[in-house]
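>>> below: sequence and its predicted model.
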Amino acid sequence: MTGLTVIALAVIGFFAFQASAAQDRAEKHTPSAPESSPSSKDSSSGKAEDSKALPADSGRGTRVVYALGRERVWLVGKGNKVQRTYRVVPSTVSPSPGTYKVTSRSSQITGSDGVPIENVVRFADVDGVTIGFSAAVDGSMPNQDPGRKTGGIREKRADGEAMWVFATIGRPVVVVR
């Protein structure tokens, strides 16, 4: 075989492995119920608001919703039904509010902060910084250095697993304030 053929077969094998692993995880995954919803004070409007309620301005259809100010994600399925919601640790670089799509995914890599991460779901690029959701393999959450540009929105491992199963390539990601 030529060198290019060997490389092509290796790449195909790698993608087949990733697809197989994602399918195995999808078959084993049962979405957990949305978190309970105690009320809290919304600092931007000064009125009481359910901090876990899906933002009104977050679109329609099956999508991921990321609220910058609330540091929260919603996985929204058919019928505008929230399948899961959870808190995240934001990156130091944030996307502008708007609608994006999942552009790429990686099952395991090393994050820009040097920490091994898994279930990476990328959806935006801001000033050369790639923005996406991920979970640290060791379960740690970052202590953000505001002087360092990072795009990883960190999740707990179980939340990262749910995101991985839900947010396939092309899935809309709606970012709201």
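Looks like it came in fine. Numbering: from 1, shown residues only.
>>> please make it C-alpha for all contacts and neighbour counts, starting now.
Will do.
>>> where along the chain do the helices fall?
Along the chain, the segments classed as helices by DSSP state H run 3-28, 157-166.
>>> in the longest one, what counts as buried?
Which is helix 3-28. Neighbour-count burial for helix 3-28 flags 22, 26 (criterion: 16 or more other Cα atoms under 10 Å).
>>> now the angle between helix 157-166 and that helix, please.
On the basis of axes from the mean of the first three to the mean of the last three Cα atoms, to 10 degrees, helix 3-28 is oriented at 110 degrees to helix 157-166.
>>> helix 3-28 - contacts with which helices or strands?
Counting contacts by 3 or more Cα pairs under 8 Å, 6 or more residues apart in numbering; DSSP states H and E, helix 3-28 is packed against helix 157-166.
>>> can you list contacts of the helix it packs on?
Around helix 157-166, the neighbours that count as contacts under Cα atoms under 8 Å, 6 or more residues apart in numbering are 22, 25-26, 29, 31, 75, 86, 118-121, 133-137, 139.
>>> for comparison:
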Amino acid sequence: MPVPARLPSWVWVTGLTVGAVAAVAALAVQADRGPHPAPTAAASPTPRPSVSAPASPKPTPTVVPDGSGVGRRIVYSVAQHRVWLVDASDAARRTFAVWPGTIAPDAGSYTVSLRNPGVITGSDGVKIEHILYFGKKAGVNLAFSNAVDGSSPPPAPAGTGTGGIRLRTADGTALWAFGTTGTKVAVVD
């Protein structure tokens, strides 16, 4: 009886690698079809539990809100729970939905005053990164950040004031690259 030829190890490694890549691709497709977090209800100075947005997606507004100024800036709409990254020619380069904290900034003009790239624990107990501080209200810092694990913030306990405006991870990375110290932040209703 002839002895079967033995396959070289590189054939096994290649086969396993191809199988792993196919499995990851299949899982990524399934994850993309699953539920995605939705922005919470409007924030106000009075803390209240978060409420999810309707399941049907709205068209992404690309038009920068009126009254947000001119030039390169970050625009945050409290009512729309949305941020725009606007270049020097007043064109929106990116826009995305956010989860507001329980303390909403007043409409007006701010600047990014401090950047913290490191991982810290937010007031909601979640590890956050890419923190851009731009103001303070009622003794609470107002800042953009994203959760390290990409999660949305849990509802704040009654009586807790949170000023963090949470972003998805990719949006947090984009905002971090755009929002250098001194960048204008326009807050509109």
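Noted; the coordinates are in hand. Worth saying up front: this structure is predicted, and the values here are computed from it rather than measured.
>>> now do the contacts for the residue sitting nearest the centre point of structure 2.
By Cα atoms, centre = their mean, structure 2 has its centre lying nearest to Leu167, at 1.6 Å. Neighbour list for Leu167 of structure 2: 97-99, 144-147, 152 [criterion: Cα under 8 Å, 6+ apart].
>>> tell me which residue of structure 1 lines up with it.
Residue pairing (TM-score structural alignment): Leu167 of structure 2 is matched to Glu155 of structure 1.
>>> name the nearest residue to Ser107 of structure 1, sequence neighbours excluded.
In space, and not counting its chain neighbours, Ser107 of structure 1 is closest to Asn119: 4.8 Å by Cα to Cα, 6 or more residues apart in numbering.
>>> circling back: could I get the helices of structure 1 in CSV, plus columns for distance to Leu54 of structure 1?
Below are these laid out as CSV (distance: least, Cα to Cα, whole Å):
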stretch, distance to Leu54 of structure 1
helix 3-28, 24
helix 157-166, 16
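>>> between the ones you listed, which gets nearest to Tyr100 of structure 1?
Nearest to Tyr100 of structure 1 among those is helix 157-166 (15.2 Å), distances taken as Cα to Cα.
>>> run the chain-centre distance for that closest one.
Mean C-alpha position of helix 157-166 of structure 1 versus that of the full chain (Cα atoms, centre = their mean, to the nearest Å) differs by 8 Å.
>>> any idea how far Ser123 of structure 2 lies from Pro100 of structure 2?
13 Å (Cα to Cα, to the nearest Å).
>>> again, but for Val18 of structure 2
Val18 of structure 2 is 42 Å from Pro100 of structure 2, by Cα to Cα.
>>> between these two, tell me which one has more neighbours.
Per other Cα atoms under 10 Å, whichever of Val18 of structure 2 and Pro100 has more neighbours is Pro100, with 28 against 11.
>>> what about the counterpart of Gly122 of structure 2 in structure 1, how many neighbours?
In structure 1, the residue matched to Gly122 of structure 2 (TM-score structural alignment) is Gly111. Burial of Gly111 of structure 1 is recorded as 17 neighbouring residues (other Cα under 10 Å).
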